[in-house]
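Engineer: A structural model of the following input is requested.
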Amino acid sequence: MSSYFNAALLIRAGSIRYNILTLYLFSRTDIKTTFLPVTLFSIGCAPACNMGSALQCMFWLWLQLLHFNLANQTSRTSVEEDSKNKPFRPLPSGRITLQQAIILRYISLISGLALSAMYGLRIFLINVGFAVLIVMYHDFQGGSHWLSKNLMNAAGYCFFEAGGTLIAACDRQRFDDLAKWSLMMSLAILATTIQAQDFQDREGDRTAGRRTLPIVFPVISRYTMLFCLPGWSVILGHVWQLDLMARSAVIILGTIVGFRYFTFRTVRDDEWTYFLYNGWLLVAFSLPIYSRHFRGD
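Structural biologist: As a prediction, this is how the structure comes out:
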């Protein structure tokens, strides 16, 4: 009896570990590109943030990200692409079936809406907006054209950041001036630079029939990165009133990333440059923390 009980515990523990790893693998590639930058942004924008609200913010963001990832990875074209480009993901690796992943998608949607409702009407409506955007993007091909893709990605980030900011704050009913400015800056930056993620995926996007900016305008898209990243870096330094050293660091990083996108154009080069772009974005999204907690604004 004792040995049977111990075996049952081991099986259950193994199953829990397996399922946790499966959930992690759905979101693995977006941890550094989305979860960490948005978490820093939300905590930086939230006045009077404490550890408890910060942890709640992180859990809410992860649940929303999981829903997005499940919607993205359960389309048939995504499964085919991931089997070539990201075989570690749960569906191509066989950790979970497509039917199970689709069920999990709707469980994550309902769970996210229920959790948001607990925080009040404003956060619930933000979650509804984010959910509608996901359906438009994935189920109605909103991400297949470069203009709608850029705008919808920027709007999705904005919903993501707005909900995280309210949950991280002690006052969950309003945004203060710093948060409003931060959200507007984020929306503008992402709408004009989010094509950074598309350069490395040109072949897959072309095969899937997507008309991303690097495919439709292969030369102009490189120029957008060359000028927008240094330009936004200068604006960020001015808006957040960075000191000379911090301002120079942000501008230099933005200039390096923009120059790399323009100069180095192989898939491998674009993968490395996208990694640096996410570093720049992480810095940009962290600047409200500097303004809030170090300048006393």
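
Engineer: rest of the way, CA atoms for contacts and neighbours
Structural biologist: Will do.

Engineer: in the longest helix along the chain, what's buried?
Structural biologist: Using DSSP state H to define each element, the chain has its longest helix at helix 2-30. Across helix 2-30, burial judged by 16 or more other C-alpha atoms under 10 Å covers 22-28.

Engineer: before we move on, what about stretch 252-264?
Structural biologist: 252-262.

Engineer: Pick the one among these closest to residue 127.
Structural biologist: residue 254 (31.7 Å; C-alpha to C-alpha).

Engineer: Pretty sure the closest one sits against residue 234.
Structural biologist: No - under the criterion of C-alpha atoms under 8 Å, residue 254 makes no contact with residue 234, lying 9.0 Å away.

Engineer: Run through the helices of the protein in chain order.
Structural biologist: 2-30, 36-45, 51-73, 76-85, 90-93, 98-118, 121-134, 146-168, 177-193, 202-207, 213-216, 220-239, 244-263, 267-293.

Engineer: okay, these, which one's buried deepest?
Structural biologist: helix 36-45 (a mean of 27; mean count of other C-alpha atoms under 10 Å).

Engineer: and this one, so I can compare the two:
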Amino acid sequence: MAALEQTFVTENAEIGPTRSINSQPRILSLNITNKSPQLLGWIIRLLCFFWDYTESNFTTFVIPNSSFGLLSALASSVLSEGSRPSTKNLLWRAPLVVLFNWFNVLNFDLANQRSPKSIQEDRLNKPRRPIVAGKVTVDQTRRAMLATIPAAWLFNYALGVWKQGASIQILTWMYNDLEGGDEIIRDLIISIAYGMFNSASLEIALGSGQAGQISRRGIIWTAIISMVILTTMQVQDLKDQAGDRTRGRKTIVVFFGERASRTSIALFVSFWSLVCPIFWSTGPLGYLIVGTPGAWVAWRVTRKQGPAEDCKTWKSWCLWTVALYFMPIAYLLGF
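Structural biologist: The predicted structure is shown next:
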């Protein structure tokens, strides 16, 4: 309990101009003699503590990846070796899919936000993040990881997706500790990670046994989505250029220039908006489902610039990827 008391902090502390990020904010203490009321409050504060790290990635990463698993499970007759799970089972497993994505993203964010370069970047791009905002220290974040990483391994094993979970941890280590996220291979690491998250989400949604085995077509579809991520994920870097240049990160927009990056995003979004419906042999409605948000993203990325507009384009891109995840369902419905 003493270790936990040194790990988790309140949200009230702030970093002033002369305050170090390693100085100690006011600590959350837990008096076990007061039992349930204080314990409940401590748990809520603990969850809020973790939420602060993942808030920016929840709607743009956790929700889309969870959507891939759940929507693909509805088309399990073409994406898995088993039969379609019942609506009851799918609804029961939906929170597990979301929790898997959030828990593993949490470990990524804890590792990512504690590095000196990330702190420097966050002061420019994301000043509300917990370390920069003074809610928690770097050392307390490190201590939290000593608990969350083993817990995630156990959780992934219990869900039957320990292989993807182990791969995600390796990719997290490469991206953060080996600074692969600052190299030109950054998007490659992210696209592989997406493949791990997406395939695991589908397996969790399908359930255990043969029903949870992804078919050959399902593997190909997961790989196509990873290629989509590899070629268009750079859209997220448009809004973060100031911080990326400060830390020397070799994103495509920094390395090749903003004009080349925006043009390639528009071209690849248009390309995949055609290829994915072709892969699933959908009708005109299938092309419309993907093409409409795809055209919107392509227009925005070439016409709207600036951090605020680029943030909106990034969110529009996330909605476009979710539209792609509807393609197997559109195929089954004959759209």
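
Engineer: related to what we said a few turns ago, now the helices of the first structure in TSV, with distance to residue 140 of the first structure?
Structural biologist: Listed next are the helices of the first structure as TSV, based on distance: least, C-alpha to C-alpha, whole Å:
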stretch	distance to residue 140 of the first structure
helix 2-30	21
helix 36-45	26
helix 51-73	12
helix 76-85	14
helix 90-93	22
helix 98-118	16
helix 121-134	9
helix 146-168	11
helix 177-193	20
helix 202-207	16
helix 213-216	19
helix 220-239	25
helix 244-263	30
helix 267-293	27
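
Engineer: which part of the first structure lines up with stretch 317-325 of the second structure?
Structural biologist: Under TM-score structural alignment, stretch 317-325 of the second structure corresponds to residues 277-285 of the first structure.

Engineer: The matching stretch against the second structure, how far on average?
Structural biologist: Once fitted to the second structure, stretch 277-285 of the first structure is off its aligned match by 1.5 Å on average (mean C-alpha distance after the TM-score superposition for the first structure).

Engineer: same check, this time on stretch 244-256 of the first structure
Structural biologist: Mean deviation for stretch 244-256 of the first structure: 2.2 Å (mean C-alpha distance after the TM-score superposition for the first structure).

Engineer: Wait, residue 259 of the first structure touches residue 226, no?
Structural biologist: Yes - if you go by C-alpha under 8 Å, residue 259 of the first structure and residue 226 touch, sitting 5.5 Å apart.

Engineer: how close does the residue sitting nearest the centre point of the second structure get to residue 115 of the second structure?
Structural biologist: For the second structure, the residue nearest the mean C-alpha position is residue 61 (3.1 Å; C-alpha atoms, centre = their mean). Distance, residue 61 of the second structure to residue 115 of the second structure, using C-alpha to C-alpha, to the nearest Å: 21 Å.

Engineer: and what of residue 295 of the second structure?
Structural biologist: 37 Å.

Engineer: go on, residue 304 of the second structure?
Structural biologist: 32 Å.

Engineer: now swap in residue 37 of the second structure and tell me
Structural biologist: Counting by C-alpha to C-alpha, the gap from residue 37 of the second structure to residue 115 of the second structure is 36 Å.

Engineer: Would you convert the buried residues of stretch 252-264 of the first structure into CSV that also reports distance to residue 88 of the first structure?
Structural biologist: Listed next are those as CSV, based on distance: C-alpha to C-alpha, whole Å:
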residue, distance to residue 88 of the first structure
252, 35
253, 31
254, 31
255, 33
256, 31
257, 28
258, 30
259, 31
260, 28
261, 27
262, 30
